[in-house]
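[1] Task: produce atomic coordinates for the following.
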Amino acid sequence: MGRLDIGDVSGYYLHAAELKAEKTITLSDYIAQANREAVNAGQPFGCAVVKRRMKGVADGYVVRDVRTDARLMNRLRDMEEALKDADFDRWFDIDEEHREAA
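    Coordinates of the predicted model:
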């Protein structure tokens, strides 16, 4: 809490996560708060986890601004390329596993 808040939950990989369950949703406020808390927490990304009314948490939303999402996607691309270069077979197995899960 306070000026140097670091997010509502730890363990959301690479993120400061701001959890919200409110009647009125104000995404811009949530994202601004999450981004400030990511800086405070030393995490590269901030996000808001927004619970839908009358639904379980798993039916909620994870929200980032476009700038943050682009940085996350670029990191994912770069890490995948690095893994593919270092160990193609391992990359292939992981890629196949995630495609099947979708």
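[2] From now on I want contacts and neighbour counts done on CA atoms only, so please keep to that.
    Fine.
[3] How about the contacts made by residue 59?
    The neighbourhood of residue 59, defined by Cα atoms under 8 Å, 6 or more residues apart in numbering, consists of 51-52.
[4] at 6 Å what do you get?
    Residues touching residue 59, when contacts are defined by Cα atoms under 6 Å, 6 or more residues apart in numbering, are absent altogether.
[5] cool, the one 4 residues further on as well?
    Applying Cα under 6 Å, 6+ apart, one finds that residue 63 lies in contact with 47-48.
[6] and for comparison, fold this next one:
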Amino acid sequence: MGRLDIGDVAGYYLHAAELKAEKTITLSDYIAQANREAIHADQPFGCAVVKRRMKGVEDGYVVRDVRTDVRLLNRLRDMEDALRAAAPTAYALIDHQHREAA
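    Below you'll find the predicted structure:
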């Protein structure tokens, strides 16, 4: 979409995702592009999904800059605190499910 590109894939929750599968990896360029596209896509976060050579997509990396990661973790903390306060039983169930999945 040119200078108003909104990322390479829709549906990556809360993110504009820039997908990359290149021989030479340049994370700083990918993150700068993802952050610009997050603004254009009206998403709070940008990330790069980087495929490893000779590996499947599931073995790739999701990369953000530290500033974006801190904002994401702060949001997660705030939302968990709000859910814990509003619905402690639901919070405990969801927390248990995610801990078991790890």
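[7] I'd like the distance from the closest residue to residue 45 of the first structure other than its chain neighbours to residue 84 of the first structure, if you could.
    If the residues on either side of it in the chain are set aside, residue 45 of the first structure comes closest to residue 15, at 4.7 Å by Cα to Cα, 6 or more residues apart in numbering. Between residue 15 of the first structure and residue 84 of the first structure the distance, using Cα to Cα, to the nearest Å, works out to 24 Å.
[8] Repeat that for residue 29 of the first structure.
    With distances taken as Cα to Cα, residue 29 of the first structure is found 38 Å from residue 84 of the first structure.
[9] Those two: who's more crowded?
    Between residue 29 of the first structure and residue 84, counted using other Cα atoms under 10 Å, residue 84 has the larger neighbour count: 14 against 10.
[10] Which element, helix or strand, includes the more buried one?
    helix 66-86 (DSSP states H and E).
[11] what sits up against the helix or strand that that helix is followed by?
    For helix 66-86 of the first structure, the following helix or strand on the C-terminal side (DSSP H and E) is helix 88-101. Taking contacts as Cα under 6 Å, 6+ apart, the residues outside helix 88-101 of the first structure that touch it are 83-84.
[12] mean shift between helix 88-101 of the first structure and the second structure?
    Averaged over the aligned pairs, helix 88-101 of the first structure sits 0.3 Å from the second structure after superposition, using mean Cα distance after the TM-score superposition for the first structure.
[13] what's the angle between that helix and helix 66-86?
    130 degrees (axes from the mean of the first three to the mean of the last three Cα atoms, to 10 degrees).
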